[in-house]
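**Q** Any chance you can model this:
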Amino acid sequence: MELQQIRYVLAVAETNSFTRAAERCLVVQSALSHQIARLERELGARLFDRTSRMVRLTPAGEAFLPAARQCLDAAERAVAEVAAAAGEVRGRLTVGVIPTVAAIDVPATLDGFRRKYPNVRVGLRVCASEDLVEQIKDGTVDVAFLGLPATARPQGVRSRELAHDRLVAVVAPGHPLAGEPHVDLHRLSSEVFVDFPAGTAGRIQSDQAFAAAGLGREVAFEVTAADFMAQLVRQGLGIAMLPSAYTPQLTGVITVQVSDAPARVEHLAWSRFSLTPAASAFLAAVGAPAELLAERHSSEERQE
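**A** Next comes the predicted model:
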């Protein structure tokens, strides 16, 4: 079994097409198909069901993928560690962020990191905090910026607090609340809300605050993107509650202070286990050197 064969299998699995996989891998389709067929003979099982219109994984192919990804990740990690020993940071870095991250300028940070470490392939994922925590655990995300209620902490990962904030009400310019200096949750409870999906960290902080005050509210619009949330608010379809540090990015809406608003804490999170050289360099770049060094040392001791 060769690493290139594994790369070909993953490319076909991700594109559902031998043609697109060959284009991604910069090889002719016949060569890619030949190598996958060789691998299937070696394994004694077909990895893909092929028809004229569809390519899909067989049960054997589904079973093969997790270990195949781990194998490629380990190979890339080995190369990166050798380079790091020689003083060069390379490899892959995947950063996760929540839609309302405000404690750090993510685009500027990624740009500065890429300029300093041009041999690192940088990727970005925008997800809810709870999804990013799971992706850190399974190794698909290296470092993430999270936003959680003040009563919660990231579980199963290493983290440090970056910033504390409170939510504000976000309303359309013509809304009756637009001219108010401040409001409270009781007044807001009579409004129709635009909010994040139920069960997400971005939603829970508001739900908990209204519940603690013995209040209910109507969430008519559930969306995953804060900028789309602002579009709905601008149309007068509802109001929203968003972190005060994030709302200056929005246009065409008015923010109102909430006297008993829920608090939100932004966290920087990373794996409890060993870090890649690229992840270590990124953590140092965003100001987590003490935690980073302690974690990297303890991880190496555990592996020994």
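
**Q** rest of the way, CA atoms for contacts and neighbours
**A** Fine.

**Q** helix or strand for Gln135, which one?
**A** Per DSSP states H and E, Gln135 falls inside helix 129-137.

**Q** another one to check against the first:
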Amino acid sequence: MDLDKLSHAVMVAREGSLSAAAKRIPMSQSALTRSIQSLEKKYGIRLFERGKSGAKLTPDGTAFIAAAEEVLWSARRADDHLTAVATGQNSTVRFGAGPVMTACILPRVLPRLADMKAHFQIRTGSNASLRSLLSRGEIDFFVGGAPAGSDHFASAYGFRLHPTWTESGSTEIFVRAGHPLTEASSALPYLSRYPVACASFTRDRLGTDGFHALGLQPPSVEIDDYHVLTDLVCSSDFILIGTPTVRQMRPAHEMVMLSLDTRGMLQPWNWAVVSHSRVPLSTAGSLLVRALGEEFDRIHAQSD
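**A** Predicted coordinates:
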């Protein structure tokens, strides 16, 4: 099995053309063509249909690339493990974190990583981007939102959900201290007056109908960075929509939480550790997950 040739085919599938893939690898386009042709000859299938619009996967090619990505991911893990054995160090842990976890939990956990004899590589982003990274084997697991009480999320992507930490399924309003909404006896009649900001997780949960049902404008700012979102809210009349954990980002004298009644409007979600279904967490990865869970529980115990 030639791992280099498998990685060539995967790159062509990702880039959508031989020329773009050749630049990314990098290698000459003619050499890349020979590499792909060699794979097609060895396995007796046609991987790509080549045309003016690029290289499009055939049905056989789609299945082949999925298997190749799994092989390459396993090979990278094995290489990390062998390197760790040779150097006497624990293997590298590659993990991802969603925007709330990145903003509220990671800063409290990262100092503890110094006591773990491992190398941690952290990627941040939306749930969708982290799912993509996990599917491609670029991270070992991620911590983000997952539907509560359903295995569809896991089975649809071939992932495993590890023990989760439960948070209220509610969505709340956050505004700056002194915002006009804090002075009203009820904020609900006045919500439509103010622009809305949120992360993609909140937008996905509420949807267009949800914002309308709550009397909110559709989000005019969407970004998966709660430092930016809370800065925006504390310096303007923007309304931030998010989960109760977001209140950990700013002291009460800077940002105020106003409860929304979203009962029956939202699918319950939990925080979950999501990994490949066939690959167990490493020892260092399990220790990290435990530290994240302990910190999550501590923050919510303080809030109760």
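
**Q** Pick out the residue nearest the middle of the first structure.
**A** Gly96 (3.1 Å; Cα atoms, centre = their mean).

**Q** So that residue: helix, strand or coil?
**A** Assigned with DSSP: H, G, I helix; E, B strand; the rest coil, Gly96 of the first structure falls in the strand class.

**Q** just checking, it touches Val141?
**A** Yes: between Gly96 of the first structure and Val141 there is a contact under Cα atoms under 8 Å: 6.3 Å.

**Q** Need the residues touching each of these two.
**A** Residues touching both Gly96 of the first structure and Val141 (Cα atoms under 8 Å, 6 or more residues apart in numbering) are Arg125, Leu132.

**Q** How are the helices of the stretch 151-300 of the second structure distributed by residue range?
**A** All helices of the stretch 151-300 of the second structure, identified by DSSP state H, counting those that start in this stretch, fall at 152-157, 180-183, 200-213, 226-234, 283-303.

**Q** angle of the third one against helix 127-135?
**A** With axes from the mean of the first three to the mean of the last three Cα atoms, to 10 degrees as the basis, helix 200-213 of the second structure and helix 127-135 are set at 150 degrees to each other.

**Q** List the buried residues of helix 200-213 of the second structure.
**A** Across helix 200-213 of the second structure, burial judged by 16 or more other Cα atoms under 10 Å covers Ser200, Phe201, Thr202, Arg203, Arg205, Leu206, Gly210, Phe211.

**Q** who touches the third one in this structure?
**A** Going back to what we said before, that points to Thr202 of the second structure. Thr171, Ile241, Gly242, Thr243.

**Q** thinking again about what came up before, now the residue nearest to the centre of the first structure: closest residue in space, sequence neighbours ignored.
**A** Ala144 (4.2 Å; Cα to Cα, 6 or more residues apart in numbering).

**Q** which element is the aligned partner of the one you found in the second structure on?
**A** Using TM-score structural alignment, the partner of Ala144 of the first structure in the second structure is Phe142. For Phe142 of the second structure, the element it lies in under DSSP H and E is strand 141-147.

**Q** just checking, what packs against that strand?
**A** strand 92-97, helix 127-135, strand 269-276 (3 or more Cα pairs under 8 Å, 6 or more residues apart in numbering; DSSP states H and E).

**Q** Name the residues that touch the longest one?
**A** Same thing as helix 127-135 of the second structure. With Cα under 8 Å, 6+ apart as the contact definition, helix 127-135 of the second structure has outside contacts at 96-98, 123-124, 139-142, 144-145, 157, 201, 275-276.

**Q** do the same with stretch 110-124 of the second structure
**A** Outside stretch 110-124 of the second structure, the residues that touch it by Cα under 8 Å, 6+ apart are 89-99, 102, 130, 139, 284, 288.

**Q** From the residues you listed, pick the one nearest Ser38 of the second structure.
**A** Using Cα to Cα, Ile139 comes nearest to Ser38 of the second structure of the contacts of stretch 110-124 of the second structure, at 29.4 Å.

**Q** Who are the contact partners of Val143 of the first structure?
**A** Thr94, Val95, Gly96, Ile136, Leu268, Ala269, Trp270, Ser271, Ala279, Leu283.

**Q** again, only this time at 6 Å
**A** Val95, Ala269, Trp270 (Cα atoms under 6 Å, 6 or more residues apart in numbering).

**Q** on that earlier part again, can you tell me which two in the contacts of stretch 110-124 of the second structure are farthest apart?
**A** Among the contacts of stretch 110-124 of the second structure, Gln89 and Pro99 lie farthest apart (Cα to Cα), at 30.0 Å.

**Q** Between the two, which is the more surrounded one?
**A** Pro99 (25 against 14; other Cα atoms under 10 Å).

**Q** got the residue ranges for the strands in the stretch 51-200 of the second structure?
**A** Here the stretch 51-200 of the second structure has its strands, by DSSP state E, counting those that start in this stretch, at 54-57, 92-97, 119-124, 141-147, 159-161, 172-176, 196-198.

**Q** Those into a markdown table, with extra columns for distance to Met249 of the second structure?
**A** A markdown table is the format used below for the strands of the stretch 51-200 of the second structure (distance: least, Cα to Cα, whole Å):
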| stretch | distance to Met249 of the second structure |
| --- | --- |
| strand 54-57 | 45 |
| strand 92-97 | 16 |
| strand 119-124 | 17 |
| strand 141-147 | 17 |
| strand 159-161 | 27 |
| strand 172-176 | 11 |
| strand 196-198 | 14 |
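
**Q** Work out the gap between the top helix by length along the second structure and the centre of the chain.
**A** When the second structure is parsed with DSSP state H, its longest helix is helix 59-87. In terms of Cα atoms, centre = their mean, to the nearest Å, the centre of helix 59-87 of the second structure is found 21 Å from the chain centre.

**Q** Equivalent analysis for stretch 14-21 of the second structure, please.
**A** For stretch 14-21 of the second structure, the distance to the chain centre is 25 Å (Cα atoms, centre = their mean).
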